[in-house]
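> Here you go, sequence then predicted model.
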Amino acid sequence: MKLQCDVEVVNRMLPTFGMKSRGKGARAVLSIGKHLDKTSQRCNVYMMICTAKDRTGSKYKLKDNIEKFFTWFVEEGKATVRLKEPAVDICLSKADANSLKNFLSAARLADRGSDASSLPLSTLTPVRARDVEQPKKKLSIVSKKDYPLTSSFPYSLEQLQVSYCKLSRVDMRMLSLKALRKLDLSNNHIKKLPATIGDLGCLSELVLHNNHLEVFSEALCLSTLQRTLQLLDLSQNRLQSLPTQFCQLRELVNLKVDDNKLVFLPFHLGRLTKLRFLSVAHNQLAVLPGDFRKLRLENLDLFGNPFVQPNPLDHTMRLTFPVSLQELASRAVVNLRVPYGPHLIPAHLCQDLELAKICDCGRFCVGFYIKTCVSMNLHQVSHTVVLVDDMGGTDAPVQQHFCSLSCYSEFLDNSLQRGIR
C-alpha cells in the first residue's frame, strides 16, 4: 500500500523545549509493508515515509502503536496519524481522498495486528527522485513531438497549454485534471468541445484561439463554468452563433470572439454584468441586441463588421389586433415577475419568456412587437472603444423593440424633434 501526498512529522515534545513545528509538509511517498526488526528478529508491519531529502525513508512500527486517527478533513485529502512511540504526529495533506481512506484503513488493520496476508502490503524500498518531487502546476507543450502519448498529465496541473499539436479533439486525459485553472488549446484543429469540460470545477480561463470550432454547446453554458469561467477566447474559429444560454456564464470578465462568422450576439448579453473586455471584431454582425446597452465595459472592439445604417422608419411589424390572450398573459408574467418554469408551463413557453423584449416605456413584450434599430455611441457602454470602421466612427446600430403602436409613434416623434434641433 502506497500513498503520495505532503507529509509533516511533528514531534509532540517540541513545545516542551519552547520550539514550534514548521507547519509545512514535504512531498513524500508513504508505504506500508513488512520489515525485519533487528532487535527481535521478527518481521513487523511498518509505515515508511520517503521524501526528497530522505529517499531511503524513515520507518515507524504500526502494531499497537497508533494512539489516534484524526480524519475530520479526510474528504479534503487531509488526516493525521498520532503514534505512541516515538511521540510524533504524522500530518498528511494534498492526498487523493479515496487513496487516503484506503491507506488509513490499512494502517488501522496493521495497528490491530491483523494477519499480514490480509493487508495490501508493499516492499519498503527507497523511492525514485521523481516520485517525491513537488507537484507540477504548470505545463506547456507547443510541439507535436513533445505531446505525451504514453505518459499521463501530472494530476496536480493548474495551468496547461497544448498548442500547435494538430489536435482534432480534446484529449480526455486533460478532463481528469481537477485542479486545472487555465486550459490553453489554441492553434489546433479542434472541431467540437466535449460537455465534460464543464466538469473542471476550477477552470477560470479557457483559450481556444485558432481552431475549427463551429458550435459552442448549451451544455457548457449550463455547467459549473457558470461559477468559474472568467476568460474565454474563441477567436479565429468558425462560429456562426452563440446559444441563448451563453449569458449564463455570468462570471465572464474577458470574452474574445474575433474572426468568426457570427451574424448576431446572444439576446441577453447584458446579463454578463462582470464583463469588462469584449472583442467581436471581423464577424458578420449587422446589428447589436438591445440588451447590449446594459453592458459596462472597459474595452470594446467591434471593428470590421458589416453594420447596417440605422433608420427608425425601417421597422418590422409583429403586432396583431387584438393582441392574443397568450401574449397578454406572457407580458403579465414578465412584467409582474411571476415565477415560472417547465414544471408549471410548457417548456416552449418558458423559452419565449426568456426572450422577452423591453420596450422604451419599460414594459415587456414577448412575441408581438415592433422592431427597428437605432444608432448608439459605443462610449455609452465602454470606456475605450476601437473604431468601428475606417471612417473613424464609434457608433453602431442597436435593436429597439416597442410593445405598441403608441410607444413606436412617441419614439418617432422624439426622434424627429431631435433631428430638427
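Now that the structure is in, tell me what you want to look at.

> going forward, measure contacts and count neighbours with C-alpha atoms only.
Noted.

> Okay, strands next: where are they in the stretch 251-400 of the chain?
Secondary structure of the stretch 251-400 of the chain by DSSP state E, counting those that start in this stretch: the strands cover 254-256, 277-279, 297-301, 316-318, 357-358, 364-365, 369-377, 382-386, 395-402.

> which other helices and strands contact the second one?
Under the contact criterion of 3 or more Cα pairs under 8 Å, 6 or more residues apart in numbering; DSSP states H and E, the helices and strands touching strand 277-279 comprise strand 254-256, strand 297-301.

> same thing but at 10 Å, please
strand 254-256, strand 297-301, strand 382-386 (3 or more Cα pairs under 10 Å, 6 or more residues apart in numbering; DSSP states H and E).

> Ok, the first one next?
When contacts are defined as 3+ Cα pairs under 10 Å, 6+ apart, strand 254-256 sits against strand 231-233, strand 277-279, strand 297-301.

> how near is residue 79 to residue 335?
Residue 79 is 54 Å from residue 335, where distance means Cα to Cα, to the nearest Å.

> between those two, who's got more neighbours?
residue 79 (23 against 15; other Cα atoms under 10 Å).

> My understanding was that that one contacts residue 70; is that so?
Yes: here residue 79 reaches residue 70: they are 5.6 Å apart, a contact under Cα atoms under 10 Å.

> excluding its backbone neighbours, what's nearest residue 157?
Among residues not flanking residue 157 along the chain, residue 137 sits closest, at 4.1 Å (Cα to Cα, 6 or more residues apart in numbering).

> give me every residue that touches that neighbour.
Residues in contact with residue 137 (Cα atoms under 10 Å, 6 or more residues apart in numbering) are 154, 155, 156, 157, 158, 159, 160, 179, 180, 181.

> Could you count how many residues lie near the fifth one?
Same thing as residue 158. 19.

> try this one next to it:
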Amino acid sequence: MKLHCEVEVVSRHLPALGMRNRGKGVRAVLSLCQQTPRSQPRAGARGDRGGPHPTCLLISTLKDKRGTRYELKENIEQFFTKFMDEGKATVRLKEPPVDICLSKANSSSLKSFLSAVRLAHRGCDIEVPLSTFTPVKTSEFEKFKTKMVITSKKDYPLSKNFPYSLEHLQTSYCGLVRFDTRMLCLRNLRKLDLSHNHIKKLPATVGDLIHLQELNLNDNHLESFSVALCQSTLQTSLRSLDLSKNKIKALPVQFCQLRELTDLKLDDNELIRFPFKMGQLTKLRFLSAARNKLPFLPSEFKNLSLEYLDLFGNTFEQPEVLPLIMLQTPLTLLESSAQAVLCNREDQS
C-alpha cells in the first residue's frame, strides 16, 4: 500500500536545542511494509516489540530511494487529521520523537492510508496488500508532476487519471464538450486552462477546487456563469477569469461576490449588461469586454479602480439631446431705471 504526497519529518527535539526545521516538505512515496527477520530496522526504527512480523512505515524520496523505516505498532502518540479533506495530516511518533507531516495528498487515498496505519499501530491485521522493502523506482516520482499541458485530442488521457499533485493543468484543443469530473480530484490545482474546447456548462462542483486562482474558459460554448460558482470557495481564491469568445448574454448579480478578481476578460460574447453591483469588485484592475452588445454602464462602474479597460465595439446608446432653454439675463439697475423713465414719458404724453 502506497501514498504519494509531500512529507516533512520534524524532530520534536529541535526547539529544545534552539533550532528550527526548514519548514518545507519533499516529494515522497510512503509505503506500509511487512518487517521480516531478514530486513533489519534502519536508523529511526524501534526494536521489534510486537511479534516477528511488525508493520513498518517506509518513507522514500528521490534522493533516498531505499527509504527510512519507522515502526508503527504501539508507537503512534497522536494523529492530526483536521485538514485531511485538504490532503494534509500529521502522524506523531513516540520513538523516535518526530512528527511526520503529510501534505498535497489525494484526500481519499490519505484517509485509506491513515486507516491502515491505525490498524498497524493497534497490531491488527491489515487486509490490503503490503509493500516490500525494495528501492522505489524513479518512475514513481513522475506522479508528482505539478504541470501538465495537453493541446491535442489524441494526447488527452482516457484510461488513466491526472496526477494528483498537479497545480497547473491545460487541456486545450481537445474537443471537450463537458467538464471532466476527474479534475475535481486535483485538490492542489491553482491554474486550470480549458480554452478552445466545446464546453457548454460548468458544474457547480468546480467551486470545490479550493486553491484555484486562474480559470481560462476562452473559446468555448458557455451561455452562462452559474450562481453556485459565484457563491463557492472561488469567492476567496479566484484571481483571474477568462470567459472570452463564448455566448454569455448576462452575468448574475452574485458574480460580484468574486471579490478577489483582479483580471477579467469578457471579449466577444453577447453581453447586454454588466451586473449592477459591479462596483463591489474593488480589487479588479484589468477589465476587457470588447465586441459585446453593452448599451450602457451601471452607475457603480465609477467605483472601480481599473488600470486597464477595453470596451471597444459595443453598441453604447447616445444620450438624448436635452431641449435648448433660452435664459434671459437680468437687466442692470441702470437699464431698469432707463426703462422706467421711458415708460413714464409715454404715459404722460
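Now that the structure is in, tell me what you want to look at. Quantities reported herein were computed from a predicted structural model and do not represent experimental measurements.

> Just confirm residue 163 of structure 1 contacts residue 186, I think it does.
Yes: using Cα under 10 Å, residue 163 of structure 1 is in contact with residue 186, at 5.3 Å.

> Pull up the overlap in contacts between the two.
With Cα under 10 Å, 6+ apart as the test, residue 163 of structure 1 and residue 186 both reach 142, 208, 209, 210.

> Can you show me the helices along structure 2?
Using DSSP state H, the helices of structure 2 run over 107-122, 227-230, 234-237, 333-348.

> mean distance, the first one to its aligned residues in structure 1?
What that stands for is helix 107-122 of structure 2. Overlaying structure 1 shows helix 107-122 of structure 2 at a mean distance of 4.2 Å from the equivalent residues (mean Cα distance after the TM-score superposition for structure 1).

> which parts of that helix are buried?
Using 16 or more other Cα atoms under 10 Å as the test for burial, helix 107-122 of structure 2 gives 107, 110, 111, 113, 114, 116, 117, 118, 119, 120, 121.

> tell me which of those residues is nearest to residue 333 of structure 2?
The shortest approach to residue 333 of structure 2 among those belongs to residue 107, at 89.3 Å (Cα to Cα).

> Pull the contacting residues for that closest one.
Residue 107 of structure 2 neighbours (Cα under 10 Å, 6+ apart): 83, 84, 85, 86, 87, 88, 89, 113, 164, 185, 186, 187.

> which of these tops the neighbour count?
For the contacts of residue 107 of structure 2, neighbours tallied by other Cα under 10 Å; top is residue 186, 26 neighbours.

> Skip the chain neighbours and tell me the closest residue to residue 262 of structure 1.
residue 240 (4.2 Å).

> Next, count neighbours for the residue mapped onto that neighbour from structure 2.
In structure 2, the residue paired with residue 240 of structure 1 according to TM-score structural alignment is residue 249. Per other Cα under 10 Å, the neighbour tally for residue 249 of structure 2 reads 18.

> got a list of what residue 249 of structure 2 touches?
Residue 249 of structure 2 touches 222-225, 269-274, 292-294, counting by Cα under 10 Å, 6+ apart.

> now it: how far from residue 77 of structure 2?
Distance, residue 249 of structure 2 to residue 77 of structure 2, by Cα to Cα: 58 Å.

> next one: residue 151 of structure 2
In terms of Cα to Cα, residue 151 of structure 2 sits 48 Å off from residue 77 of structure 2.

> Just want the angle from the longest strand anywhere in structure 1 to helix 97-111.
Longest strand in structure 1 by number of residues (criterion: DSSP state E): strand 26-37. Interaxial angle, strand 26-37 of structure 1 versus helix 97-111 (axes from the mean of the first three to the mean of the last three Cα atoms, to 10 degrees): 20 degrees.

> quick one: strand 26-37 of structure 1 to structure 2 mean distance?
Relative to structure 2, strand 26-37 of structure 1 is 2.3 Å off (mean Cα distance after the TM-score superposition for structure 1).

> Run through the neighbouring helices and strands of that strand.
strand 2-11, strand 42-51, strand 58-61, strand 88-93, helix 97-111.

> right, so of these, which gets closest to residue 374 of structure 1?
Nearest of those (Cα to Cα): helix 97-111, 57.4 Å.
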